[in-house]
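Undergrad: Quick one: sequence and predicted model below, then my questions.
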Amino acid sequence: MPPKGAQVAPASHACRLRKISFQQSYIRNRTYTLAKLARLSDQDTDNRLIGQQLYINVQETNRCYVMKRVIEIVVDEVLLSVPRNRYPHIHEVAQFLAALSTELSGCKFSGHREHVEKNLEEMKDKMKQLGVSGKNKAIGELDLLFDYMENACTEVPKRIVTSKKASSGKNSCRKGMISKVTENLYVKATTFKASIPKDLIKNRRLLKKTTKKLFMKNCSVRDQLLSFYVKNVFGGLGIGSDKVYIVSAFQTLQENLSSCLPCAPTTRVTTAVKKIKKMFDKLGEKGIYKAIGELDILLPWIQTYIETIK
């Protein structure tokens, strides 16, 4: 028995998600509704993609890693390949799941991975064998995926005992995870930039040196600038795996940076961000390419700010 007042800690903090991520009724309802709609056309009752078979010969402490891999497969090979007009809210659900995967970017497997890879390959093979029906089945099991993810990544594991003081609170600052997400963004941003037209406007900049100073010390500027990229910049582009990852990464950064240094909510747009939006709108479609081109400026700002977090 654990000592009185003790609490179980995760085998790896990187393999933990906050319960609140799954308690948002809006996205839960969207996910369940999408799954229910897809099941209406699923006549196959003999096969299941999401189930306990994914955990065969896998230790309980590695289950979150398994579900992270499943999410990556479902998002990349299913949700992003289905026409958006076929299912309502599929883009929102894809972004939510991608955000969970991003938050678990530091979650690693402990031990030998042969059984995990075998189980995942069997799931992928079964989905491919079913063809279009396989993708439809995967969408029809999104509610199962949601529940399995919640159970595997938010439940308290049954191993290491630590004091309550050491347990992670809902608003804890996860500096290591934020830094890891930013590092991954550098790689994804490079690939993403290569897939869109280059920024040919060299005599103007959206992100200026004066904005950097404000970004470092003003939480409203940080929050609004990240929101600007998610809504105005990436929102103007078509769906794709790199875009979904980057959007979810920005949302994860925004949420977790505010946990490190809570920011008082405000409806007023800061002057700095207002100027950026004004130039962005004036440039039209070219403004999108310029903003993405300037990820080379923004990402180092984020990394520099992370290093100042105590």
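TA: Sure, I can see it.
Undergrad: Every contact and neighbour count from this point should use C-alpha atoms.
TA: Fine.
Undergrad: and for the helix or strand harbouring residue 228, what are the contacting residues?
TA: Residue 228 belongs to helix 219-228 when elements are defined using DSSP states H and E. Contacts with helix 219-228, where a contact means CA atoms under 8 Å, 6 or more residues apart in numbering, come from 214-216, 250-251, 254, 258, 261-264, 266, 269-270, 272-273, 277.
Undergrad: For those residues, which PyMOL command selects only the ones that are buried?
TA: Buried members of those, defined by 16 or more other CA atoms under 10 Å, are picked up in PyMOL with:
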select buried, resi 215+216+250+251+254+258+272+273+277
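Undergrad: in a strand, that's where residue 178 is, yeah?
TA: No - Residue 178 is assigned helix when assessed by DSSP: H, G, I helix; E, B strand; the rest coil, not a strand.
Undergrad: Near it, how many other residues are there?
TA: Residues within reach of residue 178, counting by other CA atoms under 10 Å, total 25.
Undergrad: before we move on, what about the one 3 residues further on?
TA: For residue 181, the number of neighbouring residues by other CA under 10 Å comes to 21.
Undergrad: again with residue 120
TA: Residues contacting residue 120 under the criterion other CA under 10 Å number 20.
Undergrad: I'd like the distance between it and residue 214.
TA: Distance of residue 120 to residue 214, computed by CA to CA, to the nearest Å: 46 Å.
Undergrad: Next one: the residue nearest to residue 197 when sequence neighbours are not counted from residue 280, what distance?
TA: Counting by CA to CA, 6 or more residues apart in numbering, residue 289 is the residue found nearest to residue 197 once chain neighbours are left out, at 6.6 Å. Distance from residue 289 to residue 280, counting by CA to CA: 10 Å.
Undergrad: dropping in the other structure now:
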Amino acid sequence: MNFSGVILSAVLVLLLSLTAQCRKIDCKSVCCTFVEGFPARLKELRSSYKEILKFYDSNDDNDALIDGTVQHNINGPYGCHVVDEILRFYLDTVLPTAVKKNRAHTKTHIDSIGNIFQSLQRDMVKCRKHFSCQKPFEITSFKNSYEKMADTGVNKAMGELDLLFMYIEQFVASKRGMH
């Protein structure tokens, strides 16, 4: 996705969220509460990410890891499985590696991202029916790209968290009003 595509996507998500904020939703289910409360989690994710972005941006010279294929799959009928698989990959592989490899001041922010990812993953599993999950997402090519980057893969994966946040935000925003 080129820069103008990212900007256009961000503007669309912003418009969706502003429109959604104009109407008050009276949630009667856990899934409604999850969807309506997601903007607050996203704000926390972006705040922690902002604190570590400079470090990862300065150490990243790889091709894109989170690309249009990931966005296409998140926006498709398998979106919840894509989000689940990618969150699991970050929780099991990327974030633990980032904590081991980096300075102490980034650990708190990486832990914060990890805690929110765990909570997000747990809530996504609870709300599978709400999200109309279908066939599981195949994450193998994503993992293979990460592994080919060897030691610099963690820099790429951490440096692209903003894209992942945006794709997840678009997915969750697309489910608003389904409760």
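TA: Noted; the coordinates are in hand. Source: prediction; values computed, not measured.
Undergrad: quick one: TM-score?
TA: For this chain pair, the superposition-based TM-score is 0.67 by TM-score structural alignment, normalised by the length of structure 2; 141 aligned residues with a CA RMSD of 2.8 Å.
Undergrad: counterpart of the residue nearest to residue 197 of structure 1 in structure 2?
TA: Mapped onto structure 2 by TM-score structural alignment, residue 289 of structure 1 lines up with residue 155.
Undergrad: Its match: which element?
TA: Going by DSSP H and E, residue 155 of structure 2 is in helix 153-159.
Undergrad: Summarise which helices and strands that helix is packed against.
TA: helix 30-58, helix 95-101, helix 140-148 (3 or more CA pairs under 8 Å, 6 or more residues apart in numbering; DSSP states H and E).
Undergrad: Superposed on structure 1, what's the mean shift for it?
TA: Superposing on structure 1 and averaging over aligned pairs (mean CA distance after the TM-score superposition for structure 1), helix 153-159 of structure 2 comes out at 0.5 Å.
Undergrad: Contacts made by that helix with the rest, please.
TA: Residues outside helix 153-159 of structure 2 that contact it (CA under 8 Å, 6+ apart): 53, 56-57, 59-62, 64-66, 94-95, 97-98, 146-147.
Undergrad: what's the counterpart of residue 126 of structure 2 in structure 1?
TA: Alignment note: residue 126 of structure 2 maps to residue 259 in structure 1; criterion TM-score structural alignment.
Undergrad: Now do the SS call for residue 138 of structure 2.
TA: Classified using three-state DSSP, residue 138 of structure 2 is coil.
Undergrad: What are the buried residues along stretch 196-203 of structure 1?
TA: Buried residues in stretch 196-203 of structure 1 (16+ other CA under 10 Å): residue 199.
Undergrad: cool, and stretch 145-158 of structure 2?
TA: Within stretch 145-158 of structure 2, the residues scored as buried using 16+ other CA under 10 Å are 146, 149, 152-158.
Undergrad: and which of these is nearest residue 108 of structure 2?
TA: residue 158 (14.4 Å; CA to CA).
Undergrad: separation between the closest one and residue 66 of structure 2?
TA: Distance from residue 158 of structure 2 to residue 66 of structure 2, by CA to CA: 10 Å.
Undergrad: Residue 140 of structure 2 too?
TA: Noted for residue 140 of structure 2: a distance of 13 Å to residue 66 of structure 2, by CA to CA.
Undergrad: what about these two, which has more around it?
TA: Neighbours per residue, other CA under 10 Å: of residue 140 of structure 2 and residue 66, the larger number sits with residue 66, 22 against 10.
Undergrad: just checking, what residue in structure 1 corresponds to the more buried one?
TA: Aligned by TM-score structural alignment, residue 66 of structure 2 pairs with residue 207 of structure 1.
Undergrad: surely its match meets residue 296?
TA: No - Residue 207 of structure 1 lies out of contact with residue 296 (CA atoms under 8 Å); the separation is 10.3 Å.
Undergrad: How about stretch 246-255 of structure 1, which residues are buried there?
TA: Going by neighbour count (16+ other CA under 10 Å), the buried part of stretch 246-255 of structure 1 is 246-254.
Undergrad: which SS class is residue 129 of structure 2?
TA: Assigned with three-state DSSP, residue 129 of structure 2 falls in the coil class.
Undergrad: Show the contacting residues for it.
TA: Contacts of residue 129 of structure 2 (CA under 8 Å, 6+ apart): none.
Undergrad: where's residue 7 of structure 1, which helix or strand?
TA: Element membership for residue 7 of structure 1 (DSSP H and E) is strand 6-8.
Undergrad: helices or strands next to that strand in the packing?
TA: strand 161-163.
Undergrad: Enumerate the positions of the strand it packs on that are buried.
TA: Judged by neighbour count (16+ other CA under 10 Å), strand 161-163 of structure 1 contains these buried residues: 161-162.
Undergrad: That one maps to which residues in structure 2?
TA: Following TM-score structural alignment, strand 161-163 of structure 1 has no partner segment in structure 2.
Undergrad: cool, stretch 91-101 of structure 1 as well?
TA: On the basis of TM-score structural alignment, stretch 91-101 of structure 1 is assigned to no residues in structure 2.
Undergrad: corresponding residue for residue 36 of structure 2 in structure 1?
TA: By TM-score structural alignment, residue 36 of structure 2 lines up with residue 176 in structure 1.
Undergrad: how near is that match to residue 197 of structure 1?
TA: According to CA to CA, residue 176 of structure 1 stands 33 Å off from residue 197 of structure 1.
Undergrad: try residue 173 of structure 1
TA: For residue 173 of structure 1, the distance to residue 197 of structure 1 (CA to CA) stands at 37 Å.
Undergrad: repeat for residue 262 of structure 1
TA: Distance, residue 262 of structure 1 to residue 197 of structure 1, by CA to CA: 37 Å.
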